[in-house]
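**Student:** Kindly return the folded structure for what I paste below:
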Amino acid sequence: MNKTDATRMSNAMITRPAPSAVLEVLHPITWFPPMWAFACGVVSSGVPISARWPEVIAGIVLCGPLLVASSQVVNDWFDRDVDAINEPNRPIPSGRIPGRWGLYLSYLWTGASLLLASQLGVWVFGAAALGLVLAWMYSMPPFRLKQNGWLGNGACAITYEGFAWFTGAAVMLGGLPPWWIVTLALLYSAGAHGIMTLNDFKSIEGDIKTGVGSLPVKLGVDNAARVACAVMAIPQVIVIALLLGWDRPIQAAIVGLVLAVQLGLMVRFLRAPVERATWFSGLGVALYVMGMMASAVAVSPFGPSA
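**Tutor:** Below you'll find the predicted structure:
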């Protein structure tokens, strides 16, 4: 018996998952983007963090370790058959999370997310509930939004960026955020659709085999790369125009600068999209989120602390 067979036999004997396997299926590395967007929402509210720090901590836990973690375990559960072929060492197909434990964890994390959200106000609860509906629809048959690059990436973008930003502001304000905060959240959500498309370039071959209609599959590599760049850039141009209209020239200049650097990276990315998608994602996203925070700072004086 070789080592692989011995490992599979050992995993087959597991009746409940180890904490390490549970943590792995929750994918902690994916928690940062919504937690950052939540922080942007907090800053944009204009309310001092010291005034509502318990709610801030609860909101960070909600957006990252609960809501995004819920979406991750739901996705891993409904992708278990595909992962058994492509990534058999993942917790669910490997048997380290045995039986229907993946589904039970999906229910548990969804319920915990809703419970915490219910303690943070009706608007936070509504955003969390809608985000969870989209998370389940993204992965669960017959919806499987992930099979359509427009719909699936849109669902991820609005939940990871827009809802998280909205939640941060709603937690601080104790109600519906004003239109300028909602506008920024929506614009940066739109731009995040392009970021999500960048992730699709590394799985084109697998997407074709499994019938996933990612944008690189639907539009072709070169066209999808152009769309991703345009979708990232156009909302940032609108943000710059808004900041100038709101008499925030310094923050407008910051967003303009990070966009200019992104445009330079885009030129190099477009020459070899498949090979450079991961490279561009790493650098471009870092610049993108810097602009998000600059925009949040720009509107914070509009809030109650002004």
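**Student:** can we go C-alpha only for contacts and neighbour counts from here?
**Tutor:** Noted.
**Student:** For the closest residue to residue 159 other than its chain neighbours, give me its contacts.
**Tutor:** Take residue 159 and drop its neighbours on the chain: the residue closest to it by CA to CA, 6 or more residues apart in numbering is residue 131, 5.5 Å away. Contacts here follow CA atoms under 8 Å, 6 or more residues apart in numbering; on that basis residue 131 touches 67, 159, 163.
**Student:** Kindly indicate which of those residues lies nearest residue 249.
**Tutor:** residue 163 (26.9 Å; CA to CA).
**Student:** which residues in the stretch 51-200 of the chain form helices?
**Tutor:** All helices of the stretch 51-200 of the chain, identified by DSSP state H, counting those that start in this stretch, fall at 53-61, 69-78, 80-86, 91-94, 101-118, 122-139, 149-157, 164-173, 179-198.
**Student:** if we can go back for a sec, out of the contacts of residue 131, who's the most crowded?
**Tutor:** Scoring the contacts of residue 131 on neighbours with other CA atoms under 10 Å, the highest-scoring entry is residue 67 at 29 neighbours.
**Student:** my guess is that one contacts residue 128, does it?
**Tutor:** Yes - between residue 67 and residue 128 there is a contact at 7.4 Å, judged by CA atoms under 8 Å.
**Student:** what do these two both touch?
**Tutor:** In contact with both residue 67 and residue 128: residue 113, using CA under 8 Å, 6+ apart.
**Student:** sorry, back to before: in a markdown table, list the contacts of residue 131 along with distance to residue 25.
**Tutor:** Shown next, in a markdown table, are those (distance: CA to CA, whole Å):
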| residue | distance to residue 25 |
| --- | --- |
| 67 | 13 |
| 159 | 19 |
| 163 | 23 |
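**Student:** and this one, so I can compare the two:
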Amino acid sequence: MTAGETIRGLAELTRPVNVLAASVLTFIGAFVAGGVTTETPATVAAVAATGLAVGAGNAINDYFDREIDRINQPGRAIPRGAVSPRGALAFSLVLFVAAVALALRLPRPAIAIAGINLVALVAYTEFFKGLPGLGNALVAYLVGSTFLFGAAAVGEIGPAVVLCALAAIATLTREIIKDVEDVEGDREEGLNTLPIAIGERRALYVAAGLLAIGVLASPLPYVLGHFELAYLLAVIPANAIMIVAAYESFEDPTAGQSHLKYGTFLAALAFIVGRAALELEFGWI
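**Tutor:** Okay, here's the model as predicted:
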């Protein structure tokens, strides 16, 4: 392998799209908390720490998952030989150290969240991934907590708690559907994921039920007075996409979980719209 191929492999280990997405979610958490303009250095540090930590977590996940990926994802960096397992592990440690260095610049609640999340990222693949539902729940928490981390970095968690819960529900739904997609490789590796434990169809029904709870709960930020009507109008298309995606997953789990991701990002956008409308109404921006 050439140096260029190795560099490309290292970048792939981080899942750049996931890194960008998680960084954006942290930014949204800070924005919803109203601290982007007043606490800009903290916001930047939180966003960068999130990106580095997610990249590190994805790299170490590929390190632990290298045998499974030879079946499920043979084109990934380690199975195809672009990066050695030892190189992936060292790379993830460097990213983790950089993430910790940035997180330590933030307020104590944000540091606490970062510490919990870093431990969870390392423990996920080795201890939780093969446990029915628990691995999915941990990933769901990690995604939802990015909003809390961004809000805690600027000192105000408030509305981000609801956003965290809704994002976690949507992510848990998607993770279950992804496990249905990966049943063959997971069974070959001896993992006991939820679809393997209770059956693929039942797992999809669990995912659909969770999503229904999230959709029904999505008006809460408006009901609780955190946001104005603009949020409610913006979240409707996101809910519609996620409902269609859940239905689609019964026939095509790959397409269903992919479209569910789009719906989740639209829901996050609804929170931006809700916060922006609130600030415009009260003349904060």
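**Student:** Overlay them and tell me the TM-score.
**Tutor:** Superposed pair, TM-score by TM-score structural alignment, normalised by the length of the second structure: 0.85. Supporting alignment: 281 aligned residues with a CA RMSD of 2.9 Å.
**Student:** buried stuff in stretch 130-143 of the first structure?
**Tutor:** 131, 132, 134, 135, 136, 137, 138, 139, 140 (16 or more other CA atoms under 10 Å).
**Student:** The fifth one matches what in the second structure?
**Tutor:** This means residue 136 of the first structure. With TM-score structural alignment as the criterion, residue 136 of the first structure lines up with residue 122 in the second structure.
**Student:** mind listing what its match touches?
**Tutor:** Contacts of residue 122 of the second structure (CA under 8 Å, 6+ apart): 57, 60, 61.
**Student:** Relative to residue 53 of the second structure, how far out is it?
**Tutor:** Here residue 122 of the second structure is placed at a distance of 10 Å from residue 53 of the second structure (CA to CA, to the nearest Å).
**Student:** And for residue 90 of the second structure?
**Tutor:** Separation of residue 90 of the second structure from residue 53 of the second structure (CA to CA) stands at 14 Å.
**Student:** Also residue 28 of the second structure?
**Tutor:** Residue 28 of the second structure is 17 Å from residue 53 of the second structure, where distance means CA to CA.
**Student:** can you give me the helices in the stretch 151-285 of the second structure?
**Tutor:** With helices called from DSSP H, counting those that start in this stretch, the stretch 151-285 of the second structure shows them at 160-181, 183-189, 194-198, 200-217, 220-223, 229-248, 253-281.
**Student:** Just put the ones you listed in CSV and tack on distance to residue 39 of the second structure.
**Tutor:** Conversion of these to CSV gives the following (distance: least, CA to CA, whole Å):
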stretch, distance to residue 39 of the second structure
helix 160-181, 16
helix 183-189, 44
helix 194-198, 42
helix 200-217, 30
helix 220-223, 23
helix 229-248, 24
helix 253-281, 16
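**Student:** Most tightly packed of those?
**Tutor:** Mean neighbour counts were compared across the helices of the stretch 151-285 of the second structure using mean count of other CA atoms under 10 Å; the top stretch is helix 160-181, at a mean of 25.
**Student:** That one vs the first structure, average offset?
**Tutor:** Compared with the first structure after fitting, helix 160-181 of the second structure has a mean deviation of 1.8 Å; criterion: mean CA distance after the TM-score superposition for the first structure.
**Student:** What range does that helix cover in the first structure?
**Tutor:** The aligned range for helix 160-181 of the second structure in the first structure is 181-202, by TM-score structural alignment.
**Student:** Residue 278 of the second structure touches residue 229, doesn't it?
**Tutor:** No - Residue 278 of the second structure is not in contact with residue 229 according to CA under 8 Å; the separation is 9.5 Å.
**Student:** For the nearest residue to residue 306 of the first structure once chain neighbours are set aside, which residues are in contact?
**Tutor:** Nearest residue to residue 306 of the first structure in three dimensions, chain neighbours excluded: residue 46, at 7.1 Å (CA to CA, 6+ apart). Counting by CA under 8 Å, 6+ apart, residue 46 of the first structure makes contact with 299, 300, 301, 302, 303, 304, 305, 306.
**Student:** residues touching the closest residue to residue 138 of the first structure other than its chain neighbours, list them.
**Tutor:** Closest residue to residue 138 of the first structure in three dimensions, ignoring its sequence neighbours and counting by CA to CA, 6+ apart: residue 145, at 4.3 Å. Residue 145 of the first structure sits next to 137, 138, 139, 151, 152, 155 when contact means CA under 8 Å, 6+ apart.
**Student:** What is the burial count for the equivalent of the fifth one over in the second structure?
**Tutor:** Meaning residue 152 of the first structure. Aligned counterpart of residue 152 of the first structure in the second structure: residue 135 (TM-score structural alignment). Using other CA under 10 Å, residue 135 of the second structure is surrounded by 22 other residues.
**Student:** Could you measure from residue 135 of the second structure over to residue 235 of the second structure?
**Tutor:** From residue 135 of the second structure to residue 235 of the second structure the distance is 28 Å (CA to CA).
**Student:** do residue 207 of the second structure as well
**Tutor:** From residue 207 of the second structure over to residue 235 of the second structure the distance is 20 Å, taken as CA to CA.
**Student:** now residue 136 of the second structure
**Tutor:** Taken as CA to CA, the span from residue 136 of the second structure to residue 235 of the second structure is 24 Å.
**Student:** now residue 29 of the second structure
**Tutor:** To residue 235 of the second structure, residue 29 of the second structure is 16 Å away according to CA to CA.
**Student:** Check residue 273 of the second structure too.
**Tutor:** 9 Å.
**Student:** now residue 263 of the second structure
**Tutor:** Applying CA to CA to residue 263 of the second structure and residue 235 of the second structure gives a distance of 9 Å.
**Student:** Alignment lookup: residue 61 of the second structure to the first structure.
**Tutor:** In the first structure, residue 61 of the second structure lands on residue 75 (TM-score structural alignment).
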